[in-house]
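Trainee: Predicted coordinates and the sequence they were generated for:
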Amino acid sequence: MKTRVKYESGLDKFNRIGTATNISFNLIFIVLALVCLVPVLVVLSVSLASEDSIRNDGYHLIPTAFSGEAYHYIVKQGKMISQALGISVLVTVVGTVLGVMLTTSMGYVLSRPNYKLNGLLTWIVFIPMVFNGGLVSSYYINSNLLGLKDTVWALILPLAVSSFNVIICKTFFRSTIPDALIESAEIDGSSQLRIFFSIVLPISLPVLATIGLFLCFSYWNDWFQSMLYINNQNLYSLQALLNSLMSNVDALAKNASSMGISYAELVATMPKESARMAVAIVIVVPVAVAYPFFQKYFISGLTVGAVKG
């Protein structure tokens, strides 16, 4: 009887500790979630505030005076905003699809133990993770040798493949795809391309979603490639446009003459701070909406690639 009482007492103590631990972790995650969420809410609040309230009262979580000037102005600048949005969508979709295919195919090749150049190519992939060739050499190769300057490909190709993503794919394929499955397909006469597309990829959704999300975020949030390689304003992405807005108000005023509006009138009536925040919201919303649909695969693929390596 005493032993049973001690056992129940110890179990109750263990349950209390477990409950306290769970509450502590929940509080920590709530605080971290607020740290991530509050800045977005502040940006949304500023985008909905009037210029006078921002100028007089500063930034607030709840605007002191609401105004739709910023979004109305974005609608008026629909041609330029939609063009930048189209470039961002095009670069993100094409870059993500191309990057996933190149990264997974390279990772699959390196994951095969009987591939003769496995060791050499693994080092070739690994070295750029430690040593970078530098910005000058990259610019020279992309602009002069490849002739990518002022083309959409300058926004796509430099970010298509990274050593980190290749290593994740290699680890995933090596630890998840059974060698017996590949060998049985080879015995049946399947080529490596058919094995890769018909067998390997259909059972590799977690790593595909993981790499796809990495690439999608990289392309969608990138403005640096535009700053380096793009002089033609028609090829500006949303992020490059926002970067110009953060630097000066001229970015939205450059097309004033084509719309029959004087530069002085445009600058005087433009909602400066709220417009910048409104463009930031336009950039953030698509990624925030898409992420929950891929979160399950993202976490699964990242866990397998990182833990089983």
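Mentor: Received it, and whenever you're ready, just let me know what you need.

Trainee: For the rest of this, base every contact and every neighbour count on C-alpha atoms.
Mentor: Noted.

Trainee: Report the contact partners of Ser67.
Mentor: Shown in contact with Ser67 (Cα atoms under 8 Å, 6 or more residues apart in numbering): Leu48, Ala49, Ser50.

Trainee: Identify the residue nearest the last one in space, chain neighbours excluded?
Mentor: To tie it back to what came earlier, the one meant is Ser50. Ser67 (4.9 Å; Cα to Cα, 6 or more residues apart in numbering).

Trainee: part of a helix, is Leu148?
Mentor: No - the assignment for Leu148 by DSSP: H, G, I helix; E, B strand; the rest coil gives coil, which leaves it out of any helix.

Trainee: and the nearest residue to Met277 once chain neighbours are set aside, what does it touch?
Mentor: Spatial nearest neighbour of Met277, chain neighbours left out: Ser47 (5.0 Å); criterion: Cα to Cα, 6+ apart. Applying Cα under 8 Å, 6+ apart, one finds that Ser47 lies in contact with Gly68, Ala70, Tyr71, Glu273, Ser274, Ala275, Arg276, Met277, Ala278.

Trainee: Can you give me the separation between the third one and Thr64?
Mentor: Same thing as Tyr71. Computed with Cα to Cα, to the nearest Å, the distance linking Tyr71 and Thr64 is 18 Å.

Trainee: Could you do the last one as well?
Mentor: Ala278 is 17 Å from Thr64, where distance means Cα to Cα.

Trainee: Same drill for those two, tell me which one is more crowded.
Mentor: Ala278 (25 against 18; other Cα atoms under 10 Å).

Trainee: close enough to count as contact, that one and Leu44?
Mentor: Yes - here Ala278 reaches Leu44: they are 7.1 Å apart, a contact under Cα atoms under 8 Å.

Trainee: want to compare, so here's the second one:
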Amino acid sequence: MKDSRFDKTLKAIFYLFAAVFAIVCLYPFLLVVGSSFTDETTLLQDGYNLLPKAFSAAAYQAIFATRTIPDAYLVTLFVTVVGTGLSLLATSMAAYALSGRRLRYASHIALFFYFTMLFSGGMVSSYILTTKYLGLQNSIWVYILPVLVSPWNMFLMRNFFNDIPKELFESAKLEGAGEARILRSIVIPLSLPAMATIGLFYALGYWSSWQPAMLYIDNPQLFSLQYIIMQIIRNVDMAQSIAVAGSQTAMSTAPAYTVRLATAMVTIGPIVFLYPFLQRYFVGGLKVGAIKG
């Protein structure tokens, strides 16, 4: 059945609106990219531009000429990769245990997870727990262990596990498979959309983490990338010091402001490239638990 003229016109309007909206969203990103490659003096005189009037890569040279940004990059990469893997493992195990009536008191145990979504002990109790009892101060694991499992993500995954046909579990048990084997060989392979979507949520959270560095880290070598960029954005003097340390000549203007823009571009790189690989799972993962049989 062919579309009517009204349907074609309406579809064209929708496509046009989506294109304009995409351009509006992309414009600030391109403005930062162009300005980060602009000479510092030109930026101060002419302001931000999509196309640099005086091209200069001094800001990026200043960033990678010091150890501040590369060290923070390694810390954030480790936290994101290891933290996402451990979070997916712990979340899937908890969700599997609380799904399908495997535990006698599963609903009561789930209430403890749900309670933490509504109430929190506050920053003081969290600080005492993290430093005094867990001993995570000045440790890279302070970025991971306190936020290892998100109750919201656990409930999403549990709902997805509940949608898997029970006959698969029964046939696996008849073949002698244990719970760990069922989770590894049946549940997780069938839950790739949910795993990819929740994994992306975890990765974004770990990549954007900066508060643990401010509260629990005193060693500059363990500062996360987002904490460094926050300091640079708030403190022009820090951007100036990084720029001066990375400058080739003392007579040139140190790229303090373009360093802030270049650092912002460096921080978002891996996450921007990660999304296209997970996009095919993302739409299916957003429908976790939406369809009930």
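Mentor: In hand now; what should we look at? It should be emphasised that the depicted structure is a prediction, and the values quoted were computed from it without experimental measurement.

Trainee: Please identify which helix or strand holds the most centrally placed residue in the second structure.
Mentor: Nearest to the geometric centre of the second structure sits Leu204, at 0.7 Å (Cα atoms, centre = their mean). With secondary structure defined by DSSP states H and E, Leu204 of the second structure is part of helix 192-207.

Trainee: just Thr116 of the second structure next, same as before
Mentor: Short version, using DSSP H and E: Thr116 of the second structure is in helix 106-118.

Trainee: Report all helices and strands that that helix contacts.
Mentor: Packed against helix 106-118 of the second structure by the contact rule (3 or more Cα pairs under 8 Å, 6 or more residues apart in numbering; DSSP states H and E) you find helix 151-162.

Trainee: can you give me the helices in the stretch 201-309 of the first structure?
Mentor: Applying DSSP state H, counting those that start in this stretch to the stretch 201-309 of the first structure gives helices spanning 205-221, 224-229, 238-247, 263-269, 272-307.

Trainee: mean shift of the second one relative to the second structure?
Mentor: Mean deviation of helix 224-229 of the first structure relative to the second structure after superposition (mean Cα distance after the TM-score superposition for the first structure): 1.6 Å.

Trainee: can you tell me what part of the second structure that helix aligns to?
Mentor: Using TM-score structural alignment, the residues of the second structure aligned to helix 224-229 of the first structure are 211-216.

Trainee: Run through who's touching the matching stretch.
Mentor: Residues from elsewhere that reach stretch 211-216 of the second structure (Cα under 8 Å, 6+ apart): Tyr127, Thr131, Leu136, Gln137, Asn138, Val142, Tyr143, Leu222, Phe223, Ser224, Tyr227.

Trainee: for these, which one is nearest Met238 of the second structure?
Mentor: Tyr227 (12.4 Å; Cα to Cα).

Trainee: since we're on that closest one, how many residues are nearby?
Mentor: 19.

Trainee: Which helix runs longest in the first structure?
Mentor: helix 2-47 (DSSP state H).

Trainee: Taking helix 272-307 as reference, get the angle to that helix.
Mentor: 150 degrees (axes from the mean of the first three to the mean of the last three Cα atoms, to 10 degrees).

Trainee: after helix 2-47 of the first structure comes which helix or strand?
Mentor: helix 51-57.

Trainee: so that following helix matches what in the second structure?
Mentor: Residue span in the second structure matched to helix 51-57 of the first structure, by TM-score structural alignment: 40-46.

Trainee: ok, back up a step: alignment lookup: the residue nearest to Ser50 of the first structure to the second structure.
Mentor: Aligned partner of Ser67 of the first structure by TM-score structural alignment: Ser56.

Trainee: any idea how far its match lies from Phe21 of the second structure?
Mentor: 30 Å.

Trainee: now swap in Lys173 of the second structure and tell me
Mentor: According to Cα to Cα, Lys173 of the second structure and Phe21 of the second structure sit 51 Å apart.

Trainee: Same check on Met230 of the second structure?
Mentor: Applying Cα to Cα, the value for Met230 of the second structure to Phe21 of the second structure is 28 Å.
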